[in-house]
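Novice: Quick one, what's the 3D model for this:
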Amino acid sequence: MGPAMKTLQVALIGYGFVGKVFHAPLIAHTEGLNLHTVVSRQPDVVAAAFPQVRIVAEADAAFADPAVDLVVIAAPNSAHAPLAEAALRHGKHVVVDKPFTVTLAEAQSVLAHAERSGRVLSVFQNRRWDADFLTVRKLIASGRLGEVAEFHSHFDRFRPRVADRWRERDEPGGGLWFDLGPHLLDQALQLFGMPQAIFADLAQQRAAAKTVDYFNVLLRYPRRRVVLHAGSLVPASGLRFAVHGTRGSYLKHGLDGQEDRLRAGGMPGEPGWGTDTQPGQLTVDEGGTLRTGSVASVPGDYREYYRGMRAAIMDGRPPPVTPQEALEVMGLIEMGIQSSLERREIAL
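Specialist: Predicted structure coming up:
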């Protein structure tokens, strides 16, 4: 038997939707991590789910606690940068939920704080560990699609009513481009690297919308074209990925089921966790004949992100999402806004 695994003590700032549904259960079910503190103004809600956790009302109490190793920030987007910088000043390692910040300048400032403190900084990009994305990544790498010519990534919803919540208000970091844009941009960069240019159409389609609730974004590469799309008035599309290459196409409908299971109170690691019940369809060119069949999905597991964070802190490995990757996404978020406002393509 080797030495006992050191358990990292984690403080979670924010117990709204993202903190409650994603971060708290993932931290609690990742070996070598312990949910030590939750910063929330709803102590009864937290205590009902995690009775053993220390609950404080202010983030400063978590920052000042010498027992805390890692701070996870799941507060509203506009608070990401100041909270991250404060945690780093207190010598804590930091995970920020996406988007990293609300401006590229803020992102660069947070990164400078991390470099000065010598602490690990990362952004939570859980959708790198979606079953559908892992399957697409494996298929492209295998060469079965040939050289990818077109890549379409959709994350559509049917939410005709505008909810009264900060994500749907006209405030820094609000709207669909900041909510889903970071996921789709990060996945595209993981597959293809930085594009040559971006052309973005950001819109408000619902009558009562106060901020962006639709985007259609084109990333231009030398020959390849990547289209990222999200709408709020899409009752029945269901398309997640369409990938077309010189040897074949892959079509995937339906979302990874991990979020739905977490929303329903499921716990990471349960039987069947991360399996995809709706396999994609692969069409390949076999000597001039197109043949179509289903493709078994690679299982997904969002805990891989937190396992990677633990390895980064304990073993000095690169974090699962590096600060440079976070900066690249923030740069594209800003350029997308500029492109939409100016109605033109922005070269990188």
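
Novice: contacts and neighbour counts: CA atoms only from here.
Specialist: OK.

Novice: how about the strands in the stretch 201-348 of the chain?
Specialist: With DSSP state E, counting those that start in this stretch as the criterion, the stretch 201-348 of the chain has strands at 214-220, 225-231, 239-245, 248-253, 280-286, 289-295, 346-347.

Novice: Just send the ones you listed back as a markdown table, with mean neighbour count too.
Specialist: A markdown table is the format used below for the strands of the stretch 201-348 of the chain (neighbours: other CA atoms under 10 Å):
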| stretch | mean neighbour count |
| --- | --- |
| strand 214-220 | 21 |
| strand 225-231 | 21 |
| strand 239-245 | 20 |
| strand 248-253 | 21 |
| strand 280-286 | 18 |
| strand 289-295 | 13 |
| strand 346-347 | 15 |
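
Novice: Kindly list the longest helix within this protein.
Specialist: Secondary structure assigned by DSSP state H gives helix 323-342 as the longest helix of the chain.

Novice: Which positions within that one qualify as buried?
Specialist: When burial is assessed from 16 or more other CA atoms under 10 Å, helix 323-342 yields the following buried residues: 323, 325-333, 335-340.

Novice: Relative to residue 128, which of the strands of the stretch 201-348 of the chain is closest?
Specialist: strand 239-245 (13.9 Å; CA to CA).

Novice: quick check: angle from the closest one to strand 248-253?
Specialist: Interaxial angle, strand 239-245 versus strand 248-253 (axes from the mean of the first three to the mean of the last three CA atoms, to 10 degrees): 180 degrees.

Novice: quick one more, to check against the first:
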Amino acid sequence: MLVVAYIGFGNSVCRYHLPYVERRKDIIKVKYIYRRKEDRVGDEERETWYPNITFTSDIEDVMNDSEVNLIVVNTPDAFHVSYTMQALEHGKNVLCEKPFAMTAKEAKEVFDYAKSKGLVAMSNQNRRYDADMRTVRKVIESGVLGDIVEVESHYDYYRPSIAEHKGYGILYGLAVHPIDQIIGQFGQPKKVVYDCRSIDNPGFADDYYDIDFFYENGMKAIVKTSYYVKLDYPRFIVHGKKGSFLMPSLGHQSSLKPKPGPIEISFDPLPEDKWGTLSYIDDQGNDITKKVPTEIGDYGIIYDNLYDAIFNHGEKIIKDEEVIEVLTIIEEATKVAKEV
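Specialist: Below is the predicted model of the structure:
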């Protein structure tokens, strides 16, 4: 059984981890959540929502418990590497939130150290298992679109208040998701072209990016975010030699609770207005257009794989070289944003 300790108790743990782990009680037990003392002051009530979990402000409780075999790092980005290395030094397998590290070099050092210890260290690139990405993957891998020509991935918003934001970090905090989705699906590109900047604060922020990935087979993938998109835009646009697929933007499936308590997740099928639209020419020459039911998002797939990797020596679904490639791209994108 995976016996888990979380380092951190923010939105990520409550929304993107615990609800999925709860559905896997047969293979997962959450034993600890570590929080710094200062973070617990005035926020004790949330801890009572999880009576079967021990909350502690002593990191040694977590690191020295021989029953704990997986530590999940959910701290601010700057502390990811230090907590991951500490866990590995204590013989614990690690799942670390993205970005796994702040540089590709750091990430490689962590992976190499984990291998030397015979442990599993993996980045929590859970957005590969979003409902929209799982649907796009299913359509692409079905082959109905033929050879893929172009893929657009959009995380767009209308937030004019971005003009007040000066500082970097959006590439690391947001772009890391769609970049990983592209690298995870299509692999390492032969060329990357960067348009990374800020509309309002050029040279002082990284809130606009349009990154193009070019592949050997002629395919192009585009990852783009703008905070000045007022009308809804598809989350994904996929064009192949036989047809096209549009995937609408979806929210996370967690529900808003009328009263305090743990986040609840719906795994019910989504209504048709949340389905994708597929149009293609089939092998008999028929012109077909139809709606494609949206897959159910499930971040718990990461934990299923960790169980297999830790206990059965299975292959990690988030590969080390993919994490390193994503960080290499983000590092270069940040340099471009600073040069504008």
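
Novice: Report the TM-score for the pair.
Specialist: After superposition, the two chains reach a TM-score of 0.87 (TM-score structural alignment, normalised by the length of structure 2), with 329 aligned residues with a CA RMSD of 2.8 Å.

Novice: quick one on the thing from earlier: what's the spacing between the longest helix of structure 1 and its chain's center?
Specialist: Centre-to-centre, helix 323-342 of structure 1 and its host chain are 15 Å apart (CA atoms, centre = their mean, to the nearest Å).

Novice: ditto for stretch 287-298 of structure 1
Specialist: Distance, centroid of stretch 287-298 of structure 1 to centroid of chain: 29 Å (CA atoms, centre = their mean).

Novice: Over to it now: how far is its first residue from its last?
Specialist: Counting by CA to CA, to the nearest Å, you get 28 Å between the two ends of stretch 287-298 of structure 1.

Novice: residues making contact with that stretch?
Specialist: Contacts to stretch 287-298 of structure 1, defined as CA atoms under 8 Å, 6 or more residues apart in numbering, come from residues 131-132, 134-135, 275-276, 279-285.

Novice: In JSON lines: the residues you listed, plus distance to residue 63 of structure 1.
Specialist: Formatted as JSON lines, the contacts of stretch 287-298 of structure 1 follow (distance: CA to CA, whole Å):
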{"residue": "131", "distance to residue 63 of structure 1": "35"}
{"residue": "132", "distance to residue 63 of structure 1": "37"}
{"residue": "134", "distance to residue 63 of structure 1": "35"}
{"residue": "135", "distance to residue 63 of structure 1": "39"}
{"residue": "275", "distance to residue 63 of structure 1": "37"}
{"residue": "276", "distance to residue 63 of structure 1": "39"}
{"residue": "279", "distance to residue 63 of structure 1": "44"}
{"residue": "280", "distance to residue 63 of structure 1": "45"}
{"residue": "281", "distance to residue 63 of structure 1": "48"}
{"residue": "282", "distance to residue 63 of structure 1": "49"}
{"residue": "283", "distance to residue 63 of structure 1": "53"}
{"residue": "284", "distance to residue 63 of structure 1": "54"}
{"residue": "285", "distance to residue 63 of structure 1": "57"}
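
Novice: what two of these are the furthest from one another?
Specialist: Farthest-apart pair in those is 275 and 285; separation 27.9 Å (CA to CA).

Novice: quick revisit: JSON lines please, covering the strands of the stretch 201-348 of structure 1 and showing distance to residue 42 of structure 1.
Specialist: Shown next, in JSON lines, are the strands of the stretch 201-348 of structure 1 (distance: least, CA to CA, whole Å):
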{"stretch": "strand 214-220", "distance to residue 42 of structure 1": "32"}
{"stretch": "strand 225-231", "distance to residue 42 of structure 1": "32"}
{"stretch": "strand 239-245", "distance to residue 42 of structure 1": "35"}
{"stretch": "strand 248-253", "distance to residue 42 of structure 1": "37"}
{"stretch": "strand 280-286", "distance to residue 42 of structure 1": "41"}
{"stretch": "strand 289-295", "distance to residue 42 of structure 1": "44"}
{"stretch": "strand 346-347", "distance to residue 42 of structure 1": "44"}
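
Novice: Identify whichever of these lies nearest to residue 112 of structure 1.
Specialist: Closest among the strands of the stretch 201-348 of structure 1, using CA to CA: strand 346-347, at 26.0 Å.

Novice: mind checking how far the closest one is from the chain centre?
Specialist: Remark: strand 346-347 of structure 1 is offset 24 Å from the chain centroid, using CA atoms, centre = their mean.

Novice: Can you tell me which helices and strands it packs against?
Specialist: Contacts defined by 3 or more CA pairs under 8 Å, 6 or more residues apart in numbering; DSSP states H and E place strand 346-347 of structure 1 against strand 197-203, helix 323-342.

Novice: which residues are in contact with it?
Specialist: 196, 197, 198, 199, 335, 336, 338, 339.

Novice: cool, stretch 54-61 of structure 2 as well?
Specialist: Applying CA under 8 Å, 6+ apart, the contact partners of stretch 54-61 of structure 2 are 31, 32, 33, 34, 35, 36, 37, 47.

Novice: Sort out for me which of those residues are in strands.
Specialist: If you go by DSSP state E, the contacts of stretch 54-61 of structure 2 have 31, 32, 33, 34 in strands.

Novice: Before I go, just wanted to say thanks for your time.
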